[in-house]
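Q: Next one to model:
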Amino acid sequence: MNLSIEYNIIIAYVVGLFLLYILGWLLVVPRKFLLRLILNGIFGAVILNFLDIAGKSFGLYVGINPVTALIAGFLGIPGIILLIILQYIV
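A: Below is the predicted model:
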């Protein structure tokens, strides 16, 4: 009887460690996603402002508004390219 209690304790420890691993993974993955989203947003905003300032001399103009800021923030460089293409299409 004493031997079965030790197995139950070992199983409880293994399950507890597994749950801690899952909890840690759930806390780390969103942090990486959030960090990537913030860096894309900063990089997109810098490029969008540079495009606004330097693009005027080349005749390239992309208006800065909440929609273009969100596209540049979420997509980064591909979003800027998309905005430039959409500017010429529309």
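Q: C-alpha from now on. contacts and neighbour counts both.
A: Fine.
Q: Just give me the residue right at the centre of this protein.
A: The structure's the chain has its C-alpha centroid closest to Leu37; by CA atoms, centre = their mean the separation is 2.9 Å.
Q: residues touching that residue, list them.
A: By CA atoms under 8 Å, 6 or more residues apart in numbering, the contact set of Leu37 is Gly73, Phe74.
Q: Look up how far Ser57 lies from it.
A: Here Leu37 is placed at a distance of 31 Å from Ser57 (CA to CA, to the nearest Å).
Q: for Tyr7, same thing?
A: 75 Å.
Q: show me where the protein has helices.
A: Assigned by DSSP state H, the chain shows helices spanning 2-58, 66-75, 77-89.
Q: Which neighbouring elements make contact with the second one?
A: In this case it means helix 66-75. On a contact count with 3 or more CA pairs under 8 Å, 6 or more residues apart in numbering; DSSP states H and E, helix 66-75 meets helix 2-58, helix 77-89.
Q: Here is the second sequence; please produce its structure so I can put it next to the first one:
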Amino acid sequence: MLLPGFLSFVIGIIIIAFIVWLFGKSVKILFKFVLNSIIGYVFLLIFNFFGSIFGLTLQINLINAFIAGVFGIPGIIVLLVLKYIFKIVI
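A: The predicted structure is shown next:
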């Protein structure tokens, strides 16, 4: 169950990294993006593990991982508000 989500996440990272490379951005920006996305992915894994106890989970995808990686815990809170209060599918 974890494997298909992880594979799509990695493929998404590779595609975005390629697009950034095509537009000539520096390697530092590319590295920061990849690192933040990986951190966001780990945050979402940890949150889903502990959040499932209370019935709170978030889908693990590239957009959610990026938001969690860039904004951290407040980003996860915003994703939860969008999902459970405003009923926006993310």
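Q: just to revisit the earlier point, map the residue nearest to the centre of structure 1 across to structure 2 for me.
A: Superposed on structure 2 with TM-score structural alignment, Leu37 of structure 1 falls opposite Phe33.
Q: Could you pull up the residues touching the aligned partner of Ile64 of structure 1 in structure 2?
A: The alignment partner of Ile64 of structure 1 in structure 2, by TM-score structural alignment, is Ile60. By CA under 8 Å, 6+ apart, the residues touching Ile60 of structure 2 are Gly5, Tyr41, Leu44, Leu45.
Q: 10 Å instead, please
A: 2, 5-6, 8-9, 40-45, 48, 90 (CA atoms under 10 Å, 6 or more residues apart in numbering).
Q: before we move on, back to that, so which of the helices and strands packed on helix 66-75 of structure 1 gets nearest Leu70 of structure 1?
A: helix 2-58 (7.9 Å; CA to CA).
Q: For the closest one, what is the distance to the chain centroid?
A: 9 Å (CA atoms, centre = their mean, to the nearest Å).
Q: picking up where we left off before, save the helices and strands packed on helix 66-75 of structure 1 as a markdown table, and put in distance to Thr68 of structure 1 too.
A: A markdown table is the format used below for the helices and strands packed on helix 66-75 of structure 1 (distance: least, CA to CA, whole Å):
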| stretch | distance to Thr68 of structure 1 |
| --- | --- |
| helix 2-58 | 9 |
| helix 77-89 | 7 |
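Q: If you count neighbours, what's buried in stretch 27-42 of structure 2?
A: Leu30, Phe33, Val34, Asn36, Ser37, Ile38, Ile39, Gly40, Tyr41, Val42 (16 or more other CA atoms under 10 Å).
Q: repeat for stretch 54-68 of structure 2
A: Here stretch 54-68 of structure 2 shows Thr57, Leu58, Ile60, Asn61, Leu62, Ile63, Asn64, Ala65, Phe66, Ile67, Ala68 as buried, counting by 16+ other CA under 10 Å.
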